[in-house]
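Enquirer: predicted model follows, preceded by the sequence.
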Amino acid sequence: MILVLNGPNLNLLGTREPTVYGATTLSDLEGMCESWGAELGTNVTCRQSNYEGQLLEWIHEAESHGFTGIVINPGALTHYSYALRDAIAGQKLPVVEVHISNVDAREEFRHKSVTAAVCKGKISGLGVFGYRLAMDYLMEITRA
C-alpha cells in the first residue's frame, strides 16, 4: 500500500496559479493516484493537510497502518521544515518527494529542499505525472 501525502496549499490545485501547477484539481489527482495504484496492483491512500503536525502524524503511523512506501509533496514545507525532514528520516519506509512544478526553475528560495536528502528520490517539474513515476519506483523497490 502506498500513502500519498500532499502538504500546504495543494488543496487549491486547479485554481491556484494554474500556469504553474496546471488545471488538475486535488480530487482529480487523488483519483489518478488511486487508478495508477490499481494498475500497479496496490491500494493507494491520499491525504492532504495544510498543517505540518498532521503530516508528521501520518508519516509516524504509516508503517503501523500497513503502508509500504510514501509519496510526498511537502509544498512550501520542503524548504524549511526540519520537523518534516526528521519525521521522514525517523521511520523505515521509502519516501519519494514530488513537485508538480520545476522548483529549480522558480524563485531562489524554492531551490533548497531540506527533505530531499532523507528521501529515496525527488521528482520535480513533470506535472502530476511525477506522482505516477514515484509510485512506479516505490512498487519496484518494495517488490525486490
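Expert: Nice, thanks for sending it over.

Enquirer: please count neighbours and contacts with C-alpha atoms only from this point.
Expert: Noted.

Enquirer: any idea how far the strand or helix carrying residue 98 is from the middle of the chain?
Expert: Residue 98 belongs to strand 95-99 when assigned by DSSP states H and E. Relative to the chain's own centre, strand 95-99 is displaced by 5 Å; criterion: Cα atoms, centre = their mean, to the nearest Å.

Enquirer: from the contact counts, what lies against that strand?
Expert: Packing partners of strand 95-99 (3 or more Cα pairs under 8 Å, 6 or more residues apart in numbering; DSSP states H and E): strand 69-73, strand 121-124, helix 129-143.

Enquirer: closest to residue 9 out of those?
Expert: In terms of Cα to Cα, the element of those nearest to residue 9 is strand 69-73, at 10.5 Å.

Enquirer: about what we covered before: which other residues reach the strand holding residue 98?
Expert: Applying Cα atoms under 8 Å, 6 or more residues apart in numbering, the contact partners of strand 95-99 are 69-75, 88, 115-116, 119-127, 130-131, 134, 138.

Enquirer: residues touching the residue nearest the centre of the chain, list them.
Expert: Closest residue to the average C-alpha location of the chain: residue 72 at 1.7 Å, with Cα atoms, centre = their mean. Residues near residue 72 by Cα under 8 Å, 6+ apart: 4-7, 95-98.

Enquirer: let's bring in a second model and compare:
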Amino acid sequence: MKILILHGPNLNLFGRREPHIYGTTTLAQINERLTALATELRVELELLQSNHEGALVDKLHECIDSVQGALINPAGLTQHGVSLHDAIKAMPFPVLEVHMSNIAARETWRAHSIISPAVKGTIQGLGPHSYLAGLRALVEMLRDAGG
C-alpha cells in the first residue's frame, strides 16, 4: 500500500514560522515521524512539499494510479485552492485533510476550508499528531475496505 503525503505552501517553514501557533517541530521531523509510522504500518509513502498549487495538483495527477490514498495539509490553499479542490475530487482514492492548528479557532477567514468538501475527512488542531492520526486513520480505512 502506498500513501501520498502533500504539504502545501510555507510548511517548509515549520519550526520557524509562528511557533506559538505551529510549535517548533520542523517539516523534516514530521516527515521522519510519518516515515517511522509508515514502516510500523507496513506502508510506503511518497512525500512532497510545494509552495505552488500547480505542483500539488500535478503530483495528484501523477499518482492517480499508483497510490491508494493521500494526506494533504493544503496550508494557505485551504481557503482558495480551487484547482486543488477539483483535483482531489477527481482522485479515485480517499484523501484526508490535516492541519497542525485548529483552523476553526483562528481568524474568521481561516475557518472555512474549500478543500474539506472534496476530502473524506479532516483532522486538525493536534500539531504534528494531526499527520500521524491522519496516516493511521487512512491506512485503517483502506484496510477495512480491502485496499
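Expert: Arrived safely, thanks for sending. Here the structure is a predicted model, which is why all the values come from computation and not from measurement.

Enquirer: still on that earlier bit, drop anything exposed from the contacts of strand 95-99 of the first structure.
Expert: 69-75, 88, 115-116, 119, 122-125, 127, 130-131, 134, 138 (16 or more other Cα atoms under 10 Å).

Enquirer: what is the burial count for residue 92 of the second structure?
Expert: Using other Cα atoms under 10 Å, residue 92 of the second structure is surrounded by 12 other residues.

Enquirer: over to residue 90 of the first structure?
Expert: For residue 90 of the first structure, the count of nearby residues is 12 (other Cα under 10 Å).

Enquirer: swap in residue 60 of the second structure?
Expert: For residue 60 of the second structure, the neighbour count with other Cα under 10 Å is 22.

Enquirer: before we move on, the earlier item: now the strand holding residue 98 of the first structure against strand 69-73, angle please.
Expert: If you take axes from the mean of the first three to the mean of the last three Cα atoms, to 10 degrees, strand 95-99 of the first structure sits at 20 degrees to strand 69-73.

Enquirer: contact partners for the nearest residue to residue 74 of the first structure once chain neighbours are set aside?
Expert: Closest residue to residue 74 of the first structure apart from its sequence neighbours, by Cα to Cα, 6 or more residues apart in numbering: residue 7 at 4.6 Å. The neighbours of residue 7 of the first structure, taking Cα under 8 Å, 6+ apart as the test, are 48-52, 55, 72-77.

Enquirer: I'd like these laid out as CSV, including secondary structure.
Expert: Shown next, in CSV, are the contacts of residue 7 of the first structure (DSSP: H, G, I helix; E, B strand; the rest coil):
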residue, secondary structure
48, strand
49, coil
50, coil
51, coil
52, helix
55, helix
72, strand
73, strand
74, coil
75, helix
76, helix
77, helix
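
Enquirer: and which of those is nearest to residue 25 of the first structure?
Expert: Distance ranking of the contacts of residue 7 of the first structure against residue 25 of the first structure, using Cα to Cα, places residue 48 first at 12.3 Å.

Enquirer: dump the residue contacts of residue 126 of the first structure.
Expert: With Cα under 8 Å, 6+ apart, residue 126 of the first structure has these contacts: 99-102.

Enquirer: ok, now with 10 Å
Expert: Applying Cα atoms under 10 Å, 6 or more residues apart in numbering, we find residue 126 of the first structure in contact with 98-102, 133.

Enquirer: so which of these wins on neighbours?
Expert: Ranked by the number of neighbours (other Cα under 10 Å), those place residue 98 first, at 29 neighbours.

Enquirer: how far away is that one from residue 144 of the first structure?
Expert: Applying Cα to Cα, to the nearest Å, the value for residue 98 of the first structure to residue 144 of the first structure is 22 Å.

Enquirer: can you check residue 81 of the first structure too?
Expert: To residue 144 of the first structure, residue 81 of the first structure is 31 Å away according to Cα to Cα.

Enquirer: same deal with residue 88 of the first structure?
Expert: Residue 88 of the first structure sits 21 Å away from residue 144 of the first structure, going by Cα to Cα.

Enquirer: check residue 117 of the first structure too.
Expert: According to Cα to Cα, residue 117 of the first structure and residue 144 of the first structure sit 22 Å apart.
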